[in-house]
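Visitor: what follows is a protein structure lacking sequence information:
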């Protein structure tokens, strides 16, 4: 009898649990049905159609803006800079669409801006460097002082530009090592671009012995540019005396060339300078010290 009572009690509990579960499922189902019925009203349908049309309009406007920027900046910006402009337009487009959709569905943008303000204060100190680099990157892009392939020197490092981004510039040095330069460093330090202009000048120094005919030395050194195929005729090369040194008379030869011909020009000029002086019998002195011993009268 006791076992029958326990079994009956368990059966009663099971029936109660099943009944409660069915009631809960029924309430949830009816709630979802009521929710979706509430959405499927003529007012909401017209609202959705309006949202779609406005989004299409925004998309068309941004596409026209992108094409206009591409045509207007094509002659001023290189391919990499135009890619950054297109990315910026895309980011603005996505942000505009997201905020419009949120406003349509009743999300209060003031609350979002308030939360963003609090988050901004919390992250402001940690993001100071990134923000500084971002702002500096806009100045770097607007000044257009470099492009991919240029050889630059910044803050004691030099290399060929691989990419110009909003936060940093990436270069590789002559040892083919990657170097990342923050844009704020480029703005706040001396910057040198060896490829910015089509022509570049370089000075070559050399000394001659003190007993050399100085007029002959000038005429001899002027022959060097004609022997170097990469040296430009315009602007013209120049030769001048640059003072008296410890072991000889200092001379300077200045030549112009295309930046891409740097290595060949240096090799050709040095080889030609040595050759013309050897052919003319002009001595290139090395550092030396003359010691004179003065004898005194015997006391």
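Guide: Yes, it's here. Source: prediction; values computed, not measured. Residues are numbered from 1 along each chain as shown.

Visitor: all contacts plus neighbour counts: C-alpha atoms, from now on.
Guide: OK.

Visitor: buried residues in the host helix or strand of residue 132, which are they?
Guide: Take DSSP states H and E as the rule and residue 132 turns out to sit in helix 128-143. Going by neighbour count (16 or more other Cα atoms under 10 Å), the buried part of helix 128-143 is 130, 133-134, 136-137, 139-141.

Visitor: with stretch 28-46 instead?
Guide: Buried, per 16+ other Cα under 10 Å, within stretch 28-46: nothing.

Visitor: any idea how far that stretch is from the middle of the chain?
Guide: 51 Å (Cα atoms, centre = their mean, to the nearest Å).

Visitor: touching, residue 170 and residue 178? I think so.
Guide: Yes - shown here, residue 170 and residue 178 form a contact pair, counting by Cα atoms under 8 Å, at 7.0 Å.

Visitor: list the buried ones in stretch 93-112?
Guide: By neighbour count with 16+ other Cα under 10 Å, stretch 93-112 contains the buried residues 93, 100.

Visitor: end to end, how far does it reach?
Guide: Start-to-end span of stretch 93-112 (Cα to Cα, to the nearest Å) is 18 Å.

Visitor: more neighbours: residue 170 and residue 178, which one.
Guide: residue 170 (17 against 14; other Cα atoms under 10 Å).

Visitor: put this next to the first one:
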């Protein structure tokens, strides 16, 4: 009697298990991905990854069942696979760390694509978020690819989280300047700027009595999309208004008194 005849039932069993496992694995993957797509708050990239893991888990389980059917001891095989998995994990610990960080970033969403973010020593616009890396475009148009492990382990500043932003800057005037006049001059500039909001009201107050100047903190509020326009256009506008209003702008100086 041939081996095939002796094991006909086992072969048929393997074929049925393989077909069923392939079908179930595909169905489980589609269910996981479909769950991710059905909820806008969940990230599809993560659920595609989880769906693939679920599919392979079903196939591996089916393989163990088939081996057991033929009388092959699977306990030792599982132990060998576990040891091999540990060795691979140790060899790829940096990559796995980025993978774990990528899952955390996708799940907890400290930022999203399109946000202006400062993280891992880089400041720019988030271009894409994958399971292993985050791509950012800097303001000088550089494409920076950062491992997720470096981002998750450091402070993340999301400049796009709130729709309205305060823009802090310092306006310095000479000692002896009329502070009420200075504030009025700054108020003219803020009121005339197209992107400075009236509510919340801008904040303008003396912050520091410096060595050669009186420093005022100027904090107008604007929509996040206009943050950089306000930040880089107001200082020049304030400077020009100070000149028009005859307000002295200080410079570093040393006053020497002659002894009598």
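Guide: Great, that's in hand. What you see is a predicted model, and the numbers here were worked out from it, not measured in a lab.

Visitor: which bit of the second structure covers the helix holding residue 132 of the first structure?
Guide: Using TM-score structural alignment, the residues of the second structure aligned to helix 128-143 of the first structure are 93-108.

Visitor: that stretch vs the first structure, average distance?
Guide: Once fitted to the first structure, stretch 93-108 of the second structure is off its aligned match by 2.3 Å on average (mean Cα distance after the TM-score superposition for the first structure).

Visitor: show me what that stretch is in contact with.
Guide: Residues outside stretch 93-108 of the second structure that contact it (Cα atoms under 8 Å, 6 or more residues apart in numbering) are 42-43, 46, 89, 111, 129-133, 147-152.

Visitor: now do the contacts for the equivalent of residue 225 of the second structure over in the first structure.
Guide: Residue correspondence to the first structure (TM-score structural alignment): residue 225 of the second structure is matched to residue 260. Listed by Cα under 8 Å, 6+ apart, residue 260 of the first structure has no contact partners.

Visitor: over to residue 14 of the second structure?
Guide: Contacts of residue 14 of the second structure (Cα under 8 Å, 6+ apart): residue 66.

Visitor: and the helices in the stretch 101-250 of the second structure, which stretches?
Guide: Assigned by DSSP state H, counting those that start in this stretch, the stretch 101-250 of the second structure shows helices spanning 148-152, 179-192, 227-244.

Visitor: closest to residue 125 of the second structure out of these?
Guide: Shortest distance between residue 125 of the second structure and the helices of the stretch 101-250 of the second structure, using Cα to Cα, is found for helix 227-244: 12.9 Å.

Visitor: mean deviation of that closest one from the first structure?
Guide: Helix 227-244 of the second structure sits 2.1 Å off on average (mean Cα distance after the TM-score superposition for the first structure).

Visitor: just to revisit the earlier point, most surrounded residue in the contacts of stretch 93-108 of the second structure?
Guide: Counting neighbours by other Cα under 10 Å, residue 148 comes out on top of the contacts of stretch 93-108 of the second structure with 26 neighbours.

Visitor: can you find the partner of that one in the first structure?
Guide: Using TM-score structural alignment, the partner of residue 148 of the second structure in the first structure is residue 183.

Visitor: surely its match touches residue 167?
Guide: Yes - in this structure, residue 183 of the first structure is within contact of residue 167 by Cα under 8 Å, at 5.8 Å.

Visitor: against residue 88 of the first structure, how distant is residue 282 of the first structure?
Guide: The gap separating residue 282 of the first structure from residue 88 of the first structure is 63 Å, by Cα to Cα.

Visitor: settle it for me: which of these two has more neighbours?
Guide: residue 282 (19 against 12).

Visitor: tell me which residue of the second structure lines up with the more buried one.
Guide: Checking TM-score structural alignment: residue 282 of the first structure goes with residue 247.

Visitor: show the contacting residues for that match.
Guide: Shown in contact with residue 247 of the second structure (Cα under 8 Å, 6+ apart): 173, 177, 182.

Visitor: any chance of those residues in a markdown table with distance to residue 77 of the second structure and neighbour count as columns?
Guide: As requested, the contacts of residue 247 of the second structure are exported to a markdown table (distance: Cα to Cα, whole Å; neighbours: other Cα atoms under 10 Å):
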| residue | distance to residue 77 of the second structure | neighbour count |
| --- | --- | --- |
| 173 | 78 | 21 |
| 177 | 84 | 15 |
| 182 | 80 | 22 |
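
Visitor: could you see which of the residues you listed carry over to the first structure?
Guide: Checked against the first structure using both residues aligned by TM-score structural alignment, their matches' Cα atoms under 8 Å, the contacts of residue 247 of the second structure keep these contacts: 173, 177, 182.
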